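In: Provided below for reference: sequence and predicted model.
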Amino acid sequence: MTYALLLSTVVIFIAELGDKSQLMAMTFATRYRARDVLLGITVATAVVHLASVALGYWIGAGFAEYQGPIAVCAGVAFLGFAAWTLRGDELTEDEAEKAKRASGSAVLAVGTAFFLAELGDKTMLATITLATQENWFGTWIGSTIGMVAADALAIVVGVALGKHLPDKVIKYGASAAFAVFGVLLIAEGAGWLG
């Protein structure tokens, strides 16, 4: 479980860097207290990632005899995430306006926005992929920690510096990390790593 927790924390933290969710976190932090933004992000992430690990666990358990091919498919998915990260992810003007106009409880507004934004996002897909191979509980906790930590970083940097993180460094670094994880998974699935 510890390995799954650490691996998913790192992978999801990297996946979240430069993601539109970080931009949403910065936007919400200009309107609400950082504590409320982080609480909303945490609740939404925990719910989305619980569903993600349930799906990943079901796929991994249901097809246990195909762990090699599943690892290769997971590796290919991670290479896809690397390409997706290189392409970039931006917050549209409409999404930024919705974040600024959110009414009601800050935690509810942030939580709802993050829940909807994460459905089908690369962090959700990466969590599903990790859960096919690793302990579901460790993956769930780790992916939640990784995402909240990355978004907390965005809030702190956004508030403290009033600037965005250096996009190119984040984009290339995150993409390279996904590619490395992808190659390792493919090598493991093909039996090259034992």
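Out: Yep, that arrived. Numbering: from 1, shown residues only.
In: Every contact and neighbour count from this point should use C-alpha atoms.
Out: Noted.
In: How about the secondary structure of the residue lying closest to residue 150 once chain neighbours are set aside?
Out: Residue nearest to residue 150 in three dimensions, not counting chain neighbours: residue 13, with 5.3 Å by Cα to Cα, 6 or more residues apart in numbering. Put simply, residue 13 is helix when judged by DSSP: H, G, I helix; E, B strand; the rest coil.
In: just checking, residue 13 touches residue 147?
Out: Yes: the criterion here is Cα atoms under 8 Å, and residue 13 meets it with residue 147 at 5.3 Å.
In: One more to weigh against that first structure:
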Amino acid sequence: MHVVQAALVAFGVVFVAELGDKTQLLALGFGARHSLRRVALGLTLGYGAAGLIAVVVGAVLGAAFPQRPIEIVGGLVFIAFAVLSLRRDDDEEDDDHSGLSVGRLAMSSVIASIALTILIAEMGDKTQIATAALAARSNPVGTWIGATLGEVSSGMVGAAAGSVVGDRIPPSVLRWLSAALFALFGVSMLLGFP
């Protein structure tokens, strides 16, 4: 299959599959707490890495490692993120001072946190499995590009909605909602729910 055709197929399949998925809900939470620029960069890095793993070694890892240990580790990481979400987030004020090294560090920290969260959440997810299956029968580069764009697009729909909601909700409530969302996904992974 041609690169463009593979990308279009992967985009369509993954975008639709990602609607309402846990990572889109996480993106909504990130959009409520952080600038859309930071969220977009974090989502792109996280989804890109998850898609690359799916395309390159997803099928091999899925066959080599049992799903349950991956779910347990992922669940524990989400619970840790829930606890970390409760800390006060003063670095948001640094958006206008990105020339300062503290502002850059805060920005890169938020972006890295978002990327890591998305990467962990995508491990073994239906979209990652779909991406691996599509790559097995079509152009892997096109599949990776299309799947990444599909996931980022779906995630940004959630982040934009979160940004609208986030402007109307006090930061302390957002911290508690984010923590609850992370905890919910962590517990569901520990219990073996998708």
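Out: Arrived safely. Owing to the predicted nature of the structure, the values given are computational and were not obtained by experimental measurement.
In: coming back round to it: dump the residue contacts of the equivalent of the residue nearest to residue 150 of structure 1 over in structure 2.
Out: By TM-score structural alignment, residue 13 of structure 1 lines up with residue 15 in structure 2. Neighbour list for residue 15 of structure 2: 147, 150, 151, 153, 154 [criterion: Cα atoms under 8 Å, 6 or more residues apart in numbering].
In: By neighbours, which of those residues wins?
Out: Greatest neighbour count in the contacts of residue 15 of structure 2, by other Cα atoms under 10 Å, goes to residue 147: 36 neighbours.
In: Which helix or which strand is home to that one?
Out: Taking DSSP states H and E as the definition, one finds residue 147 of structure 2 inside helix 140-166.
In: quick one: the residue most central in space within structure 1 and residue 170 of structure 1, what's the gap?
Out: Compute the mean C-alpha point of structure 1, and by Cα atoms, centre = their mean the closest residue is residue 123, 2.8 Å away. With distances taken as Cα to Cα, to the nearest Å, residue 123 of structure 1 is found 15 Å from residue 170 of structure 1.
In: What of residue 134 of structure 1?
Out: 26 Å.
In: before we move on, what about residue 105 of structure 1?
Out: 32 Å.
In: The two: which is more packed in?
Out: Applying other Cα under 10 Å to residue 105 of structure 1 and residue 170 shows that residue 170 carries more neighbours, namely 19 against 12.
In: my guess is the more buried one meets residue 18, correct?
Out: Yes: the criterion here is Cα under 8 Å, and residue 170 of structure 1 meets it with residue 18 at 6.4 Å.
In: the inter-axis angle of the longest helix seen in structure 1 versus helix 136-161?
Out: Taking DSSP state H as the criterion, structure 1 has its longest helix at helix 34-62. Per axes from the mean of the first three to the mean of the last three Cα atoms, to 10 degrees, the angle that helix 34-62 of structure 1 makes with helix 136-161 is 150 degrees.
In: what's the distance between helix 34-62 of structure 1 and the middle of its chain?
Out: 10 Å (Cα atoms, centre = their mean, to the nearest Å).
In: do stretch 104-112 of structure 1 as well
Out: 20 Å.
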